[in-house]
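1. with the input below, show me the fold.
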Amino acid sequence: MATEKLQGITRRRFLSGMLTASAGAVIGSSLLAPRTAMAATDAKSTFSGDVIHGSHWGAFRAKVENGIWIDTVAFENDPHPTAMLSAVREVVYNPSRVKYPMVRLDWLKHGWKSDTTQRGDNRFVRVPWSQALDFFHHELERVQNTYGPSALYAGHSGWQSCGKLNTAGTIMQRAISLHGTYLAKIGDYSTGSAQVVLPYVAGAMEVYEQQTSWPLVLENAKNIVIWGSDPIKNLQVGWLIPDHSVYGYYQQLADKVKSGEINVIHVDPVKSQSYKFFGGKQVPVNPQTDVPLMLAIAHTLYTEKLYDEQFLADYTTGFDQFVPYLTGEKDGVAKTPEWAEKICGIPADEIRELARTMASGRTQIIAGWCLQRMQHGEQYAWMIVVLAAMLGQIGLPGGGFGFGWHYNDAGTITSAGPLMSGFSSVTGVEPIHQGSYNGYSTYIPVARFVDCIENPGKTIQFNGHSVKFPHMKMAIFCGNNPFHHHQDRNRMIEAWRKLETVVSVEHQWTATCRFADIVLPATTTYERNDIEQFGNHSNKGIIAMKQIVEPMFESKDDFDIFRELCTRFDREEAFTGGKTKMEWIEEIYNGARLQGRGIGVRMPNFVKFWEEEQFVSFPEGSEWVRHAAFRKEPDLEPLGTATGLIEIYCKTIADMGYDDCQGHPMWFEKVERSHGGPKSNKFPLHMQSCHPNYRLHSQLCSSDDFRGTYAVQDREPVYISTADAKARGIVSGDIVRVFNDRGQVLAGAVVTDDYKSGVCRIEEGAWYAPLEGGKPGTLCTYGDPNVLTVDIGTSKLAQATSAHTALVEIEKYTGPIPSVTGFSGPTEIDDVNPLFPAMDIA
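-> So this is what the prediction gives:
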C-alpha cells in the first residue's frame, strides 16, 4: 500500500513529511524563547503608535513601539475599566504561547495506535505546518471511513473569541462541517441546568436575557434580594466587549442603600464583593441548602397569606398542585421555617422575617448561576420563579426575578442601534462524509462528555429523550480548554486514554494541549484584525479591533488554519465564501450599516470607519421592563411554556417520570453536603469553585506578572474562614493541601472573616499543573479545583455540571514544596530517530 492514496494523501507523502519533521525538528532553546521574542516575520514590526482593540475585559488602546506592544490604556468610552486589562498584553508574550505545530512524540511514532497513557507527559515534536494539517486531515478521513460521524466529537466549545469574524468554535465547525457530520454537544457549563428547566417553567432560557433597566429598578424597588450572585465581581468581563457602564448604576444603588431607600439582602455564605460594595444584610445560608430556605419562605408567604392570589390565578398554573408538598400533606413533611432551619442554618424567625420583608414592597430577585451548578440545580432555578410568582410582581418595574443580572452589562439601556451578524458555521454546502450514526445519538449533553468517552453504548435520560453514547474516537478542540471546565480531573485523565486522536487549536499551552496529540498554534485576537460590538446588552456601538502586533512565531489565524485544512478536501472556496478576511469584516460592518439605515441610524462607509473613526456610537434606546408585555396581555403575549403561563407545576416534566426532577420544585438531599450533610464527617468543608475575580475562567491564568499579583507562594489562593484555619493551624501565606477522595491540590491559604465556617473557595479557571504529567491521582502543584469536584449530572432532566457539590479537607502542607508546573510549553522533547518503524495509517 506504499503508494496507494487515502483520500488525497499518499502514504509516501505522509511518511516522508513525518521523517522530514523528525530530522529537522528544531528542538531545545528555540522552544523556550523569552516572552519578548519577536514574531517569526518582522517585515512590519517597526510600527509605532496607538492601536484600538477590544477584549472580554473591555476596549483599549495598545501602545506599540517598533512592533512591540509595551502598554495598555483603557478605552476612553469605558467609565469603569477593570484592572484585568493590564494582563492582556501578557497573553501575547507569555512563556505559555503555543509557538509551533507540535505532535505528541508517541503519536508521531505510532499514530492512532499510540500509547495513550503517555498523554499529558508533555513530550512533543515540532513539525511543519503542512505536515500537521496533513495529519489532521488524515485522521478526519480515517475516523469517518472507519467509524462514521458518531466517533468524531467536534462540537465542544467554551467562551468565544472576541470578534465577529474570528470566533474560534464557529470557524472550526464551519470547516469540519464541510468535511463531514460529527457528534455535537448541547448545553454549556455556565447555566446547564437552568437553561433546560426554565423554558418549561418561565417560557425562556432566561439566563442570557436582558434584564429590566436599572433606572426603573432604582426608582421602584424597595427590596433587592441578591441570591448567590456577585455582579460587582462578575461584570468585569463580557461575552463581547463590555462597556462597564453598569457600574454607574451600582454606585447609585450603594447610595440608596446607605440612605435607607432600598434594602439589599445577600443570600450567600460568603461576604461577597457585592455585599461589601452595596452594603445591606447577609443571610449566610449553609451551602447547597437554598431550596429548603426558599420552601420555608414560600411556606410563610402561604400560611400568613402574604402571597398574591390574583397573580397566581391569572398568570400561573399548578400552584394548587405545589401546595400539598409545601404544607406536608403530600409527604408528611411541612416545609416550615423550623424544618428549614435544621438544614440551612438560618433561624426560623429570621426566615419568617425575610419572607415578610420580601412581601412588604416591590422586590427584585437577582439570581446567580453558581447554585444551579450543584446536584439538583434545576430545583433552585424553579423555586426562584415560584417565589417571584407568589410575590406577584413579575412584569413590574423593580419587581420579579432575573437570572442574568451579573452577565453582559445587564440592566443597562439597550441602544437604538443595529446588531452585527458574524461569520457563520453554516455554508449550505453538503459535507463530503454523511455516514450513519449507527443508532448512536447525534449529540450529548456537554457536561456528560467524559461519561460518553468512558461508557460507549450506555443510554442516559436527558430532557425527555434517550441519549445513547457513541464510541468516541477523535476529538477536536478549538479555542476552548475542557481540562479547565470539566469536573473530576483524575477520572477525566483515565477516560481520555480511550481516545485515539485529540487535536487542539490554541494559542496558550493549556492542559488540553498537553493531553492532545496534534497541537496547532493559533494567533491571539491581538494579532489579527476583526470587528466587534462595544457593549453587550447595551450595544453602545461598533469598534474596530485592529491588529496590534504581527503573529508570534508560527501562529496562524483560525481562519487560515481551517482554510488550509479545507484545501485538502477541495472545500476552500466553500469555507471562505470567496472572500478574504478583510472582505468578511467589511461585509459584516456593511450588514449593520444597511440595518442602521432602516432604523434611522447613519454610519460612515467602511473605509472611513476602519481608517479614521474606528468607533461608531449608537443613540440611546428606551427603558424596558422584563416580562411587562406578558403581564399586560398574557393572552396576546404568552410565555413560551406549554400553557403560555408560568408553570409552578409542569405536566411536561412530570410526564418524563424522573425521580430526581418531578412535576414541581422539591428538596433533594445531595450526595455530599457540608454542615452535617452526607460525607461531612470525613470532608467537612464545602468548596466553592465560582467565577474568578482575576480571570475569565482559565483565560489570563498564564499571564505570569498579573498572576503574581494574587497568587500565594506561586499557588492559586484557597480562601478559608478564620475559625477553620485556626482549627487546622493554618495562617495566611501557608501552602496547604486541599484534598478529598477524588484528588489533591496545593494552594496558598488566604484566611478571612468573609467566609462562613465550613466554606472555602478555590476559584475556577486555575490551570491544571500536575506533579507527574499524565498520571491520575498525582498532586496538582498549582490548584485546579476541578481535581476535587464531582462529575455527576444535576438530574436526568438537564444532566448538567454539579461542580458546586464538592466537599474537601485542608491541611498545612509539610512535604517538599514542588515547583509549579503548567505555565510553559513542552518541557521534554526527544529527538526522533528517522529510522523508527513506519506508522501504519492504513
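2. from here on, contacts and neighbour counts on C-alpha atoms
-> Will do.
3. how many other residues sit next to the nearest residue to Y315 once chain neighbours are set aside?
-> The shortest distance from Y315 to any residue other than its chain neighbours is 5.5 Å, reached at L645 (Cα to Cα, 6 or more residues apart in numbering). L645 sits with 24 neighbouring residues when counted by other Cα atoms under 10 Å.
4. this one as well, want them side by side:
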Amino acid sequence: MKLPDRLPSSKTHTASHWGVYDIARSGNGDLSITGTVEDPDPSPIGLHMAANDLRQVRIAKPSIRKSWLENGPGSNPHLRGREPFVEVEWDVALDRLAGEFQRIREEFGNEAIFGGSYGWASAGRFHHAQSQVHRFLNLIGGYVSHVDSYSLGAGKVILPHVIDGFSSLFNQHTSWDVMAKETELFVTFGGVPVKNAQISQGGPGRHRVVAGMRGMAQAGTRFVNISPVSDNMPVTSEWLAIRPNTDVALMLALAYVLETERLADLNFLNSHCVGYDRFRPYLLGETDGDPKTPAWASAICGVPVERIATLAREMAGSRTMLNVSWSLQRAVHGEQPFWMAITLAAMLGQIGLPGGGFGLGYGAMNSVGNDNVRFKFGDVPQGRNPVKTFIPVARIADMLLNPGESFTYNGKVYSYPDIRLVYWAGGNPFHHHQDLNRLLKAWEKPETIVVNEPYWTATAKLADIVLPVTTSLERNDIGAASGEDFVVAMKKVEDPFGQSRNDFDIFDDLARRMDIDFSDGLDEKGWLRRIYAVSKENAAASNIALPDFEAFWDTGLLDLGSSAAPVVMLEAFRGSPVEHPVPTPSGRIEIFSETIEGFSLADCPGHPTWFEPPEWLGASGRDATTLHLISDQPVRRLHSQLDASPHSKAGKIAGREPIHIQPLDAVARGIAEGDLVEVSNGRGRLISVAVVSNAIMPGVARLSTGAWLDIDWDRNIERHGNPNAVTLDIPASSLSQGCSAQTCLVAIRRLDPTEARAVLAFEHPEFQA
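-> Purely as a prediction, here's the structure:
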C-alpha cells in the first residue's frame, strides 16, 4: 500500500508528547487541530503545533557559522552565538560534515565524538532524532554516550539497589481505579502536578490524572500535599508547606513516630525487607546523637511538630499511598527522598496491598497509574556502540571542561574523554542543563558542534553547522507508547518547510558519503512497516491482536484501552517474596544496602540519611534576603518545546517567563505584581517579571523552565527568564552524578525598565551572504 504524500481534505490523526490530536484540512488548505474526541482532558499545548508563530522561527536552509566555514574546525569558538551564519546548499553542508567526521576519526578516534541528543524529540517511533543520530554514529564506529536522564538521574541509580529498576516500577504503579476503591489517605511529597501529566513519550491517548484523582476524592480519599507550593494538586487537599530539599528530614520524623509508638509493621520489615536493624539506630539517634524526632525535623523543614506526629499516626491507621514527585531527587543528595519514601512505606507495611504502598511520580507523566497492558513497541535499532566510554547525562560541562579527570558513578571510577565533535539532534542542552554560563564556557571546547533542528533555538544559534529538519506534521510516522491507549498513524499533513529534510534522509545521505549503509535498504515506508511488524509480534505475546499494517494505516487509530486491567504494584512480591523476589542482591527491599555501603561514599552511605544541602533556607550564615528558587516544569509547553507558540507566549508577561513570589517576600523587596525583576547569584543573572502569589510559601520563589535562552552578551544577563542561568551544576552525589537544579538560592531585586533590553529569543541569527 502506498502511504499518502499529503493529507487529503479529511480528518486524520497525529501523536505528540502532549496527546493525540485530530487534524483536518479546510477547503482553502488551512489546518485545524483539535483534541481527539476520545480524550476527556486534552492538552491545549498541541493545538498550536501548526501556528504561524512557529513557522516564523523555522530554519530554512543548512547554515554554517562564518568562522567555521571560512577557517575550518575550531575557529573562534568563543564567537558561537555571536557571529553570522552563512546559508549553504545541502551538498556543501554534508560534504564538509563528512570530511570533518573523517578528520576527527583519523586524528582522535571515535572517542572524540559525543552524541548527546538528550531530549524528547518526536513522539514517532521512526522519526525519533536520538535514535537516528545514535544509529548513524554507531555505524561509523561509535561515540561517547550518556546514561540516565535529567528528570531521574539520582532516582534511576539508587532504585535498583533498594527495590527494582525504575522502568519496572514505572510500569506497575497501582492504577487509579484501584486507589479510588481502596486508598483512604494519599500523602504526596511534591504534589501531583497535572501540568507534567499532560505528557508521555509516545503521546497520551486519554489524559487520566485529573479524572483519576477526582474519582479518588469522590470515593472519600483524603489528600495531604507536602510541598513548598499549594497549586500543584487538582483536588482539595491539606497543604503542609515545607522548605525545599528537607523532605527526608520530615520522612525520618514520621518513621521515628512509627518506630517509637510501635506502629511500624515489624512482620513486613522482617519478611520482605533487609537492613531495618541497621537503619533503626540511626533513626533513634544512637549512631549520630540526633534522634529523628518531630521536633528535630520541624526545625529543619518548618512543618509543625504536632502535625508531624499526628500525620504519622493517620498514615498507620489508614490505607495509605505515599507519592514522591520526581522533582525531589533533582537536588543535591537526590537519592535520599526515593530511598526514604520506600523505607517509610515499608514501615507502614502496606506495600503490595491494593491502594497502599508508594508511588514514584503520580503526576509525572500521564501513563503513571494507567492500567493498560504494556508491551514494547518497535523502534529504530541503533546497533552496538563500539565505544564504551560514557558520561552521566548531567555531566556535560564537566566532561568538556575537564578531559581526563576521573569521576565515580554507581560505585565505579571512570574518566572524562577529550571531545572534539558534538552532534545534537532532538534536544536542547541550553534548556536542560544547569548553570548555563558554565555550559557556555564549556561549549567553546569542541572544535565542531552540529545540530539538527527545526527551529532557531539557542542550541542551534550556538552551533557551527545547523541542518534544518522536518517536524512531525511534515512526515509519516507511528505514534505509540507503553501504557497509553492508542497506536496512531501519523500521516504527513504539511510539506517540509524551506529545505528541511527528515533526520533519516540527512543521515542516509551523510552515510553514503562515508560508504556506510544507513538505510538498510528501506525508505520511510519500509521502515514503518518493519517497526509495526515488531510491535505486532510483541503485542501478540501480551495477547493483543493488532491488525495488519495496511488495515492500521487505513484506520489511523487503534484503541488499546480494552486491554486494561487493575494493577497493584508489587502484589506478587507481597504474596511471596520467595517465589517473586525483587531484583536486589537479597531479593527483598534493602533498607540497608551492603552494596552501597561497600562503595564507601561519604555522600551516600548504606541507608537513607538526611544531609544538609549546600544551599537551603536553613543554612547557617545564609544571607537572609535570599530565596530558594524552584525551577519546575512549565504549564504551557513540555520543557522548551514550542516555546515560540501562541499558547506558550500567552503565559509570559511582557514577553518574559514570570517568577512567582510570596506577598511577604515581595513587600520586603519593594516588588509589585508585574514588576521587572533581576534574579541573581554567583553563577549568573536573569530578568523575569514578578507574579505575587499566596500559593508559594515564604522564602521560596518559582520560575518554570523552558524559556528559550536569550543572552544579552554585552551585559552578561539572560533576559527571557530561563532559570538555568542561575541553577547549581554539581552532582546530586558521587553515586549518581544526577542533576541538582532544585538546590538553588537567589537574590531578587526590582529592576528599572531602563535596565532591561528587549527579548530576542525568537529572532533569527544574523546571516552573511
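5. relative to T336 of structure 1, how far out is the residue nearest to Y315 of structure 1?
-> L645 of structure 1 is 27 Å from T336 of structure 1, where distance means Cα to Cα, to the nearest Å.
6. show me what S130 of structure 1 aligns to in structure 2.
-> Mapped onto structure 2 by TM-score structural alignment, S130 of structure 1 lines up with D91.
7. try I476 of structure 1
-> Checking TM-score structural alignment: I476 of structure 1 goes with Y423.
8. can you tell me the element its match falls in?
-> strand 421-425 (DSSP states H and E).
9. following element in sequence after that strand, please.
-> helix 429-432.
10. quick one on the thing from earlier: counting contacts, what elements does the strand holding Y423 of structure 2 pack onto?
-> The contact analysis (3 or more Cα pairs under 8 Å, 6 or more residues apart in numbering; DSSP states H and E) places strand 421-425 of structure 2 against strand 113-114, helix 129-139, strand 448-453.
11. which ones are touching the residue nearest to A511 of structure 1 when sequence neighbours are not counted?
-> Once flanking residues are discounted, A511 of structure 1 sits nearest to F483: 5.7 Å by Cα to Cα, 6+ apart. By Cα atoms under 8 Å, 6 or more residues apart in numbering, the residues touching F483 of structure 1 are R489, T510, A511, T512, Y768.
12. where's the aligned partner of the second one in structure 2 relative to Q201 of structure 2, distance?
-> Right, the one you point to is T510 of structure 1. Taking TM-score structural alignment, T510 of structure 1 has T457 as its aligned residue in structure 2. T457 of structure 2 is 21 Å from Q201 of structure 2, where distance means Cα to Cα.
13. K222 of structure 1 -> structure 2?
-> That one, K222 of structure 1, aligns with E184 by TM-score structural alignment.
14. likewise for S86 of structure 1?
-> Under the alignment defined by TM-score structural alignment, S86 of structure 1 corresponds to L47 in structure 2.
15. quick check: its match is in a strand.
-> No: L47 of structure 2: not assigned to a strand; according to DSSP: H, G, I helix; E, B strand; the rest coil it is helix.
16. that one and E453 of structure 2: what is the separation?
-> Counting by Cα to Cα, the gap from L47 of structure 2 to E453 of structure 2 is 21 Å.
17. more neighbours, these two?
-> Taking other Cα under 10 Å, L47 of structure 2 and E453 do not tie; E453 has more neighbours (26 against 21).
18. look up how far G526 of structure 2 lies from that one.
-> Note on E453 of structure 2: its distance to G526 of structure 2, by Cα to Cα, is 24 Å.
19. just confirm the match of T510 of structure 1 contacts G706, I think it does.
-> No: T457 of structure 2 is beyond contact range of G706, at 11.1 Å (criterion: Cα atoms under 8 Å).
20. of those two, give the one with the bigger neighbour count.
-> G706 (30 against 27).
21. three-state assignment of the match of S130 of structure 1?
-> Under three-state DSSP, D91 of structure 2 falls in the helix class.
22. and the gap between it and R749 of structure 2?
-> To R749 of structure 2, D91 of structure 2 is 51 Å away according to Cα to Cα.
23. picking that back up, which neighbours do T457 and G706 of structure 2 have in common?
-> Contacts common to T457 of structure 2 and G706, judged by Cα under 8 Å, 6+ apart, are absent.
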